[in-house]
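S.K.: quick one, fold the following:
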Amino acid sequence: MSEDRPPPAPVQSGPPPAGFFEAGAVAVARALIGAVLTVDGVGGVVVETEAYEADDPASHSFPGPTPRNAAMFGPPGCAYVYRSYGIHWCLNVVTGPSGHGAAVLIRAIEPTLGLDAMRARRGIGDPRRLCAGPGRLCQALGITLAQNGLPLDRPPFALDLRPAGAPVLAGPRIGISKAAERPWRFGLAGSPYLSRPLRPAAPASVVGPN
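M.R.: Here you go, the predicted structure:
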């Protein structure tokens, strides 16, 4: 299956190495847990992701390229930004070779940098609610369609990989009906900043620290 392409090398602190995003979406989604993501210096630690592969019925890329999902078929490591339900922006990072059509949804981060800017954009003060969910995250970081197609390792984005420092849990993705059983949602164990609690259904779903 397409998600079985070689995973990234073991995570070490620093920018993503060459070829990091060319791996399968599932491997990249797990490896991004613990990374620090910022937009113009505002952001924090990635604590929750979801993988969407090209052969995945739940993926936007499954029917093939469209004007909306064109960035998903672009170079690996670039942003795919779309509007959910006509209301919220959602940020994904493209994975696999160009033209493949896979991506990782950034579902939640622990806010650590630029909290005043996030609070102003979100209109709330509780740090646990600033970026707990893809729509909240994009509002807090100021992400819109203007960032669609931009590389995540260049300004205004910055991405530094770091070991998660705690076990990474895997479980079913949220809010989908197709291929809902696939354990392609990843979260940092014990984090209070997840969009929803993530408890593995079986010991095999605890995939360990990065």
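
S.K.: use CA for all of it now, contacts and neighbours both
M.R.: Noted.

S.K.: and stretch 23-39, end to end?
M.R.: End-to-end distance for stretch 23-39, by C-alpha to C-alpha, to the nearest Å: 24 Å.

S.K.: list the buried residues in that stretch.
M.R.: Residues of stretch 23-39 classed as buried by neighbour count (16 or more other C-alpha atoms under 10 Å): 23-39.

S.K.: ranges for the helices of the protein?
M.R.: Counting by DSSP state H, the chain has helices at residues 25-31, 115-122, 127-130, 134-141.

S.K.: of all these, which one is nearest A108?
M.R.: Of all the helices of the chain, it is helix 134-141 that lies closest to A108, at 6.2 Å by C-alpha to C-alpha.

S.K.: can you name the residues that contact the most centrally placed residue in the chain?
M.R.: Central residue of the chain (C-alpha atoms, centre = their mean): I106, 2.3 Å from the mean position. When contacts are counted by C-alpha atoms under 8 Å, 6 or more residues apart in numbering, I106 touches V46, E48, T49, E50, C90, L91, N92, V93, P134.

S.K.: one more, so I can put them side by side:
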Amino acid sequence: MAQNPRPADTTSLHPAALPLGKPLKRAFFDRSVHEVAPELIGATMLFNGAGGLIVEVEAYHHTDPAAHSFRGPTPRNRVMFGPPGFTYVYRSYGIHWCVNFVCEPEGSASAVLIRALQPTHGIPAMRRRRGQEDERSLCSGPGKLCEALGITVKHSGLPLDAPPFALHARAGNVDVVAGVRIGITKAADLPWRYGLKGSKFVSKPFPA
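M.R.: Reported below is the predicted structural model:
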């Protein structure tokens, strides 16, 4: 993966100083999940006006035994087999909601799990939903960010380029790092987790 030179230190910017890039349309996701995933780092994800910079994601390809789509369509994962640019929301371990962005042409059933955000918008509302003040802990995990934003399974199958969602491309250069995925037992050696280098808002630090 090619990385842009002169990375911007977005981790130290005040939220008000973070510019929004151009809106991301569904066509952005009609590509290999391995192209989309790293390009989402530094993009802004908003849900009903709350959200922030995407600082950590994981890619899941349909040929990947860790992907929910690996064994074919089910009532739960059928949205993954549809067109790109839509949400796939599932409950993890019966406790936490997790949001994914469906990628690749219809039928591929590949997606990017959004693992962590750096809060920039709607922080008071996120604090109320999460019941805590520390910004670093508001969205530092896929379940945490869904709770902070109020995303549940009823939002599965929604388009990413229409309200209540809004996605904006990253503004400026970022330094993207990669590592193995977290909390899985199958294909656990694949380096398909991507993050913003040096970010304090990721769910787990990347190895040096």
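
S.K.: tell me which of the helices of the first structure sits nearest to F157 of the first structure.
M.R.: helix 134-141 (10.1 Å).

S.K.: which bit of the second structure covers the closest one?
M.R.: Matched against the second structure by TM-score structural alignment, helix 134-141 of the first structure falls on residues 142-149.

S.K.: hmm, back to that, map the residue nearest to the centre of the first structure across to the second structure for me.
M.R.: By TM-score structural alignment, I106 of the first structure lines up with I114 in the second structure.

S.K.: if I look at L138 of the second structure, how far off is F206 of the second structure?
M.R.: Applying C-alpha to C-alpha to L138 of the second structure and F206 of the second structure gives a distance of 19 Å.

S.K.: Y80 of the first structure and L152 touch, don't they?
M.R.: No - here Y80 of the first structure does not reach L152: they are 10.2 Å apart, not a contact under C-alpha atoms under 8 Å.

S.K.: more crowded one of the two?
M.R.: Y80 (27 against 24; other C-alpha atoms under 10 Å).

S.K.: aligned partner of the more buried one in the second structure?
M.R.: Correspondence of Y80 of the first structure to the second structure, assessed by TM-score structural alignment: Y88.

S.K.: show me the strands in the first structure, by range?
M.R.: 36-39, 42-52, 79-84, 88-95, 102-113, 157-160, 168-171, 185-188 (DSSP state E).

S.K.: to G14 of the first structure, which of those lies closest?
M.R.: Comparison of the strands of the first structure against G14 of the first structure by C-alpha to C-alpha identifies strand 157-160 as nearest, at 4.9 Å.

S.K.: corresponding residues in the second structure for the closest one?
M.R.: So strand 157-160 of the first structure sits over residues 165-168 in the second structure, by TM-score structural alignment.

S.K.: ok, average deviation of the matching stretch from the first structure?
M.R.: Superposed on the first structure, stretch 165-168 of the second structure shows a mean distance of 0.2 Å to its aligned residues (mean C-alpha distance after the TM-score superposition for the first structure).

S.K.: now do that stretch: distance to the chain's middle.
M.R.: Averaging C-alpha positions (C-alpha atoms, centre = their mean, to the nearest Å) puts stretch 165-168 of the second structure 11 Å from its chain's average.

S.K.: cool, and stretch 94-101 of the second structure?
M.R.: 11 Å.

S.K.: mind checking what P16 of the first structure lines up with in the second structure?
M.R.: Following TM-score structural alignment, the counterpart assigned to P16 of the first structure within the second structure is L24.

S.K.: roughly how far apart are that match and T44 of the second structure?
M.R.: From L24 of the second structure over to T44 of the second structure (counting by C-alpha to C-alpha), the distance is 10 Å.

S.K.: ok so, going back, the match of Y80 of the first structure contacts G157, correct?
M.R.: Yes - Y88 of the second structure is in contact with G157 according to C-alpha under 8 Å; the separation is 5.9 Å.

S.K.: overlap of the contact sets of the two?
M.R.: Common neighbours of Y88 of the second structure and G157 (criterion: C-alpha under 8 Å, 6+ apart): V79.

S.K.: if we can go back for a sec, need the max-distance pair from the contacts of I106 of the first structure.
M.R.: Greatest spacing in the contacts of I106 of the first structure, by C-alpha to C-alpha: V46 and C90 (14.2 Å).

S.K.: rewinding a little: between the strands of the first structure, which one is closest to K178 of the first structure.
M.R.: With C-alpha to C-alpha as the yardstick, what comes closest out of those is strand 42-52 (11.5 Å).

S.K.: what's the closest one aligned against in the second structure?
M.R.: Under TM-score structural alignment, the match for strand 42-52 of the first structure is residues 50-60.

S.K.: and the matching stretch, how far out from the chain's middle?
M.R.: 3 Å.

S.K.: once aligned to the first structure, how far is that stretch on average?
M.R.: Aligned to the first structure and superposed, stretch 50-60 of the second structure gives a mean residue distance of 0.3 Å (mean C-alpha distance after the TM-score superposition for the first structure).

S.K.: so which residues make contact with that stretch?
M.R.: Under C-alpha under 8 Å, 6+ apart, the answer for stretch 50-60 of the second structure is 33-34, 37-38, 40-46, 66-67, 110-123, 125-126, 149, 181, 192-196, 199, 201-203.

S.K.: now do stretch 70-83 of the second structure
M.R.: For stretch 70-83 of the second structure, the surrounding residues in contact (C-alpha under 8 Å, 6+ apart) are 62-64, 68-69, 86-88, 90, 102-111, 156-157.

S.K.: and those residues, which are buried?
M.R.: 62, 64, 68-69, 86-88, 90, 102-105, 107-111, 156-157.

S.K.: since that was my last question, I'll sign off now.
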